[in-house]
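**Student:** Quick one: sequence plus predicted model below, questions after.
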Amino acid sequence: MDWGSLAGLLLAVGGIAAGQMLEGGQARSLLQPAAFLIVVVGTLGAVLMQSGLRNFIAALRMARHAFLPADDDHARLSRSFVFWSNSARREGLLSLERYCEREPDPFIRKGLRMIVDGTDGDRLRLVLEQDINIYERRERGVVKVWESAGGYAPTVGILGAVLGLIQVMENLGDPSKLGAGIAVAFVATVYGVGLANLLFLPLAGKLKARVQNEVGRREMLVEVMAGLAAGENPRLIEDRMAAWAA
């Protein structure tokens, strides 16, 4: 669990609730099922229409990564590449074939397979950089789902406010129903702005940073694998891996 992300979300929501109570209000007054339904379902519906079902489902799955610690496999990869480099210098590049299927990372596995097949460093860079571009474009498209949600939520919140005011206008002759309509009107705006700025946009920013870090990781791996294909000294490969960790 990434406790920083969870703590940040709880701090933001808790601060708003505490401020509400300090002003003499009650936290439960912010709990309006009708406003929640309008804002959340309306926002998700608009995002689904824009992004399509595939990206929408991928975005829901990706969201959990904002609350999970990033995988740190640098030490393992550093040891592996140095070992593979030594093995290639002693026994030739074909000796790497037995390590291909054991490697859990499909990106590295593909690079090793290309090295075993005799692909030169320039061609390897070209192919793997194309893979990185495809990965980045796909993942950024998924992250954009949450950015879009951050854009739609405040507008849908205003729509909820208008609907609440319509209810108020329709019941001017019955004062007992005015409070519910006014509550929906104001709380819907709070939900829209709050979800956009406390959840959707921070979530998109966190996931975008994750994608960028993975792109940087893969770019470094391309250089290391190109060096491995060219028969570079294992110490040079180790230095490159150390520079990536710095």
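**Tutor:** Okay, I see it.
**Student:** alpha carbons only for contacts and neighbour counts from here, please
**Tutor:** Will do.
**Student:** Residue 35 reaches residue 190, doesn't it?
**Tutor:** No: shown here, residue 35 and residue 190 do not form a contact pair, counting by C-alpha atoms under 8 Å, at 9.2 Å.
**Student:** State the number of residues packed around the residue lying closest to residue 84 once chain neighbours are set aside.
**Tutor:** Once flanking residues are discounted, residue 84 sits nearest to residue 96: 6.7 Å by C-alpha to C-alpha, 6 or more residues apart in numbering. When neighbours are counted by other C-alpha atoms under 10 Å, residue 96 registers 18.
**Student:** For residue 132, see how far away residue 96 is.
**Tutor:** Relative to residue 132, residue 96 is positioned 23 Å away (criterion: C-alpha to C-alpha, to the nearest Å).
**Student:** Then residue 16?
**Tutor:** Counting by C-alpha to C-alpha, the separation of residue 16 from residue 132 is 41 Å.
**Student:** Then residue 158?
**Tutor:** Applying C-alpha to C-alpha, the value for residue 158 to residue 132 is 40 Å.
**Student:** Look at the residue sitting furthest away from the middle of the chain and give its secondary structure.
**Tutor:** Computed with C-alpha atoms, centre = their mean, the maximum C-alpha offset from the centroid of the chain is found at residue 173, amounting to 49.6 Å. Three-state call for residue 173 (DSSP: H, G, I helix; E, B strand; the rest coil): coil.
**Student:** how about it, what does it touch?
**Tutor:** Taking C-alpha atoms under 8 Å, 6 or more residues apart in numbering, we find residue 173 in contact with no residue.
**Student:** Next one for the comparison:
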Amino acid sequence: MDPATLGGIALAFGMVLLSIFMEGSSPMSVVLFPPMILVIGGTIGAGIASGTIKDVKRTMANLGSWLMFKQPDSEATVEEIVSLADRARREGLLALEDSARAVEDEFLRDGLQSAIDGTDPDDLRDMLEAKISSKKAQDKVSSKFFANMGGYAPTVGIIGTVVSLVHVLENLSNPDELGHMIGAAFVATLWGLLTANLIYLPISARITRVSELEQQHMEMIVEGLLAIQAGANPRLVGQRLRSLMPPSAAKKEAA
């Protein structure tokens, strides 16, 4: 699991709480449920309105996997592909039918089965690349969902502040209460800015980055499958696939 996003959000909110304490105030001064409900509920409603229910369901269903993402072990995948290439070169593609069922990576397993079934190499590449493009497009929709909410939240916060200031103007006859009421009015703006910049936009960026990493891994698998199908030398297959790995991963393996 890569805890970067969850840890980063926790750190950011921790710094906000620390600044509140250092100002001599209390966190409860900004925990006011009416503006929080308006900002959070209004932002989610606007986010849902900007897409389709199907988009929202898919985004929420996959949110946990994006936040708890574990980066694929590229080196282990390369070793598995090299082993399959070695056996395919010695015994033929049909000999991999039993091995294909034991492959854990769904994308690799399905692609390998298609290769075993005799799919033309060009058709196989087109099919696998279409799957990658489809997944990338779906991930982009989910990322945009949170990016949209990051754009809506500050504006919804301003709406909440205006609503509260209208209430302040209705109570000008109570000057002793004005300071507290004006301070409470700006809590909505605070929560709009906090949720946008410390929750929604970081999650949007996280989804985009995870999608990029998964896409790189899948593209490496495509090259490996085509090499297996072509009966390439296993050693050269390994070298080819490692050249496609990110530089940081390649340096780690070399070390």
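**Tutor:** The structure has been received and is ready for your questions. Since the model is a prediction, treat every value here as computed from it, not as a measurement.
**Student:** Next up, identify which helix or strand the residue most central in space within the second structure is on.
**Tutor:** What sits nearest the mean C-alpha location of the second structure, by C-alpha atoms, centre = their mean, is residue 207, with 1.8 Å. In the assignment (DSSP states H and E), residue 207 of the second structure maps to helix 201-230.
**Student:** in the superposed pair, what's the mean gap between that helix and the first structure?
**Tutor:** On superposition with the first structure, the average gap between helix 201-230 of the second structure and its aligned counterparts reaches 0.9 Å (mean C-alpha distance after the TM-score superposition for the first structure).
**Student:** Give me the helices and strands touching that helix, please.
**Tutor:** Helices and strands touching helix 201-230 of the second structure, by 3 or more C-alpha pairs under 8 Å, 6 or more residues apart in numbering; DSSP states H and E, are helix 4-22, helix 53-67, helix 74-91, helix 106-116, helix 121-169, helix 234-243.
**Student:** Now do the buried residues in that helix.
**Tutor:** Along helix 201-230 of the second structure, these residues count as buried under the neighbour rule (16 or more other C-alpha atoms under 10 Å): 201-208, 210-211, 214-229.
**Student:** Likewise for stretch 88-107 of the first structure?
**Tutor:** Residues of stretch 88-107 of the first structure classed as buried: 88, 93, 96-97, 100 (neighbour count, 16+ other C-alpha under 10 Å).
**Student:** rewinding a little: as JSON lines, the helices and strands packed on helix 201-230 of the second structure with distance to residue 183 of the second structure would be great.
**Tutor:** Formatted as JSON lines, the entries for these read as follows, by distance: least, C-alpha to C-alpha, whole Å:
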{"stretch": "helix 4-22", "distance to residue 183 of the second structure": "14"}
{"stretch": "helix 53-67", "distance to residue 183 of the second structure": "34"}
{"stretch": "helix 74-91", "distance to residue 183 of the second structure": "53"}
{"stretch": "helix 106-116", "distance to residue 183 of the second structure": "54"}
{"stretch": "helix 121-169", "distance to residue 183 of the second structure": "10"}
{"stretch": "helix 234-243", "distance to residue 183 of the second structure": "58"}
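**Student:** and of those helices, who's closest to residue 252 of the second structure?
**Tutor:** Among those, helix 74-91 comes nearest to residue 252 of the second structure, with 10.0 Å by C-alpha to C-alpha.
**Student:** before we move on, the earlier item: against the first structure, where does the helix holding residue 207 of the second structure fall?
**Tutor:** Helix 201-230 of the second structure lines up with residues 201-230 of the first structure when matched by TM-score structural alignment.
**Student:** what separates that stretch from the chain centre, distance-wise?
**Tutor:** The chain centroid and the centroid of stretch 201-230 of the first structure are separated by 13 Å under C-alpha atoms, centre = their mean, to the nearest Å.
**Student:** And stretch 93-111 of the first structure, by the same measure?
**Tutor:** Centroid displacement of stretch 93-111 of the first structure relative to its chain, using C-alpha atoms, centre = their mean, is 28 Å.
**Student:** Check stretch 118-135 of the first structure too.
**Tutor:** Taking C-alpha atoms, centre = their mean, one finds the center of stretch 118-135 of the first structure at 25 Å from the center of the full chain.
**Student:** Contacts for that stretch, please.
**Tutor:** Contact partners of stretch 118-135 of the first structure, identified using C-alpha under 8 Å, 6+ apart, comprise 93, 111, 114-115, 215, 218-219, 222-223, 225-227, 229-230.
**Student:** which one of those residues is nearest residue 29 of the first structure?
**Tutor:** Checking the contacts of stretch 118-135 of the first structure against residue 29 of the first structure by C-alpha to C-alpha gives residue 215 as the nearest, at 44.6 Å.
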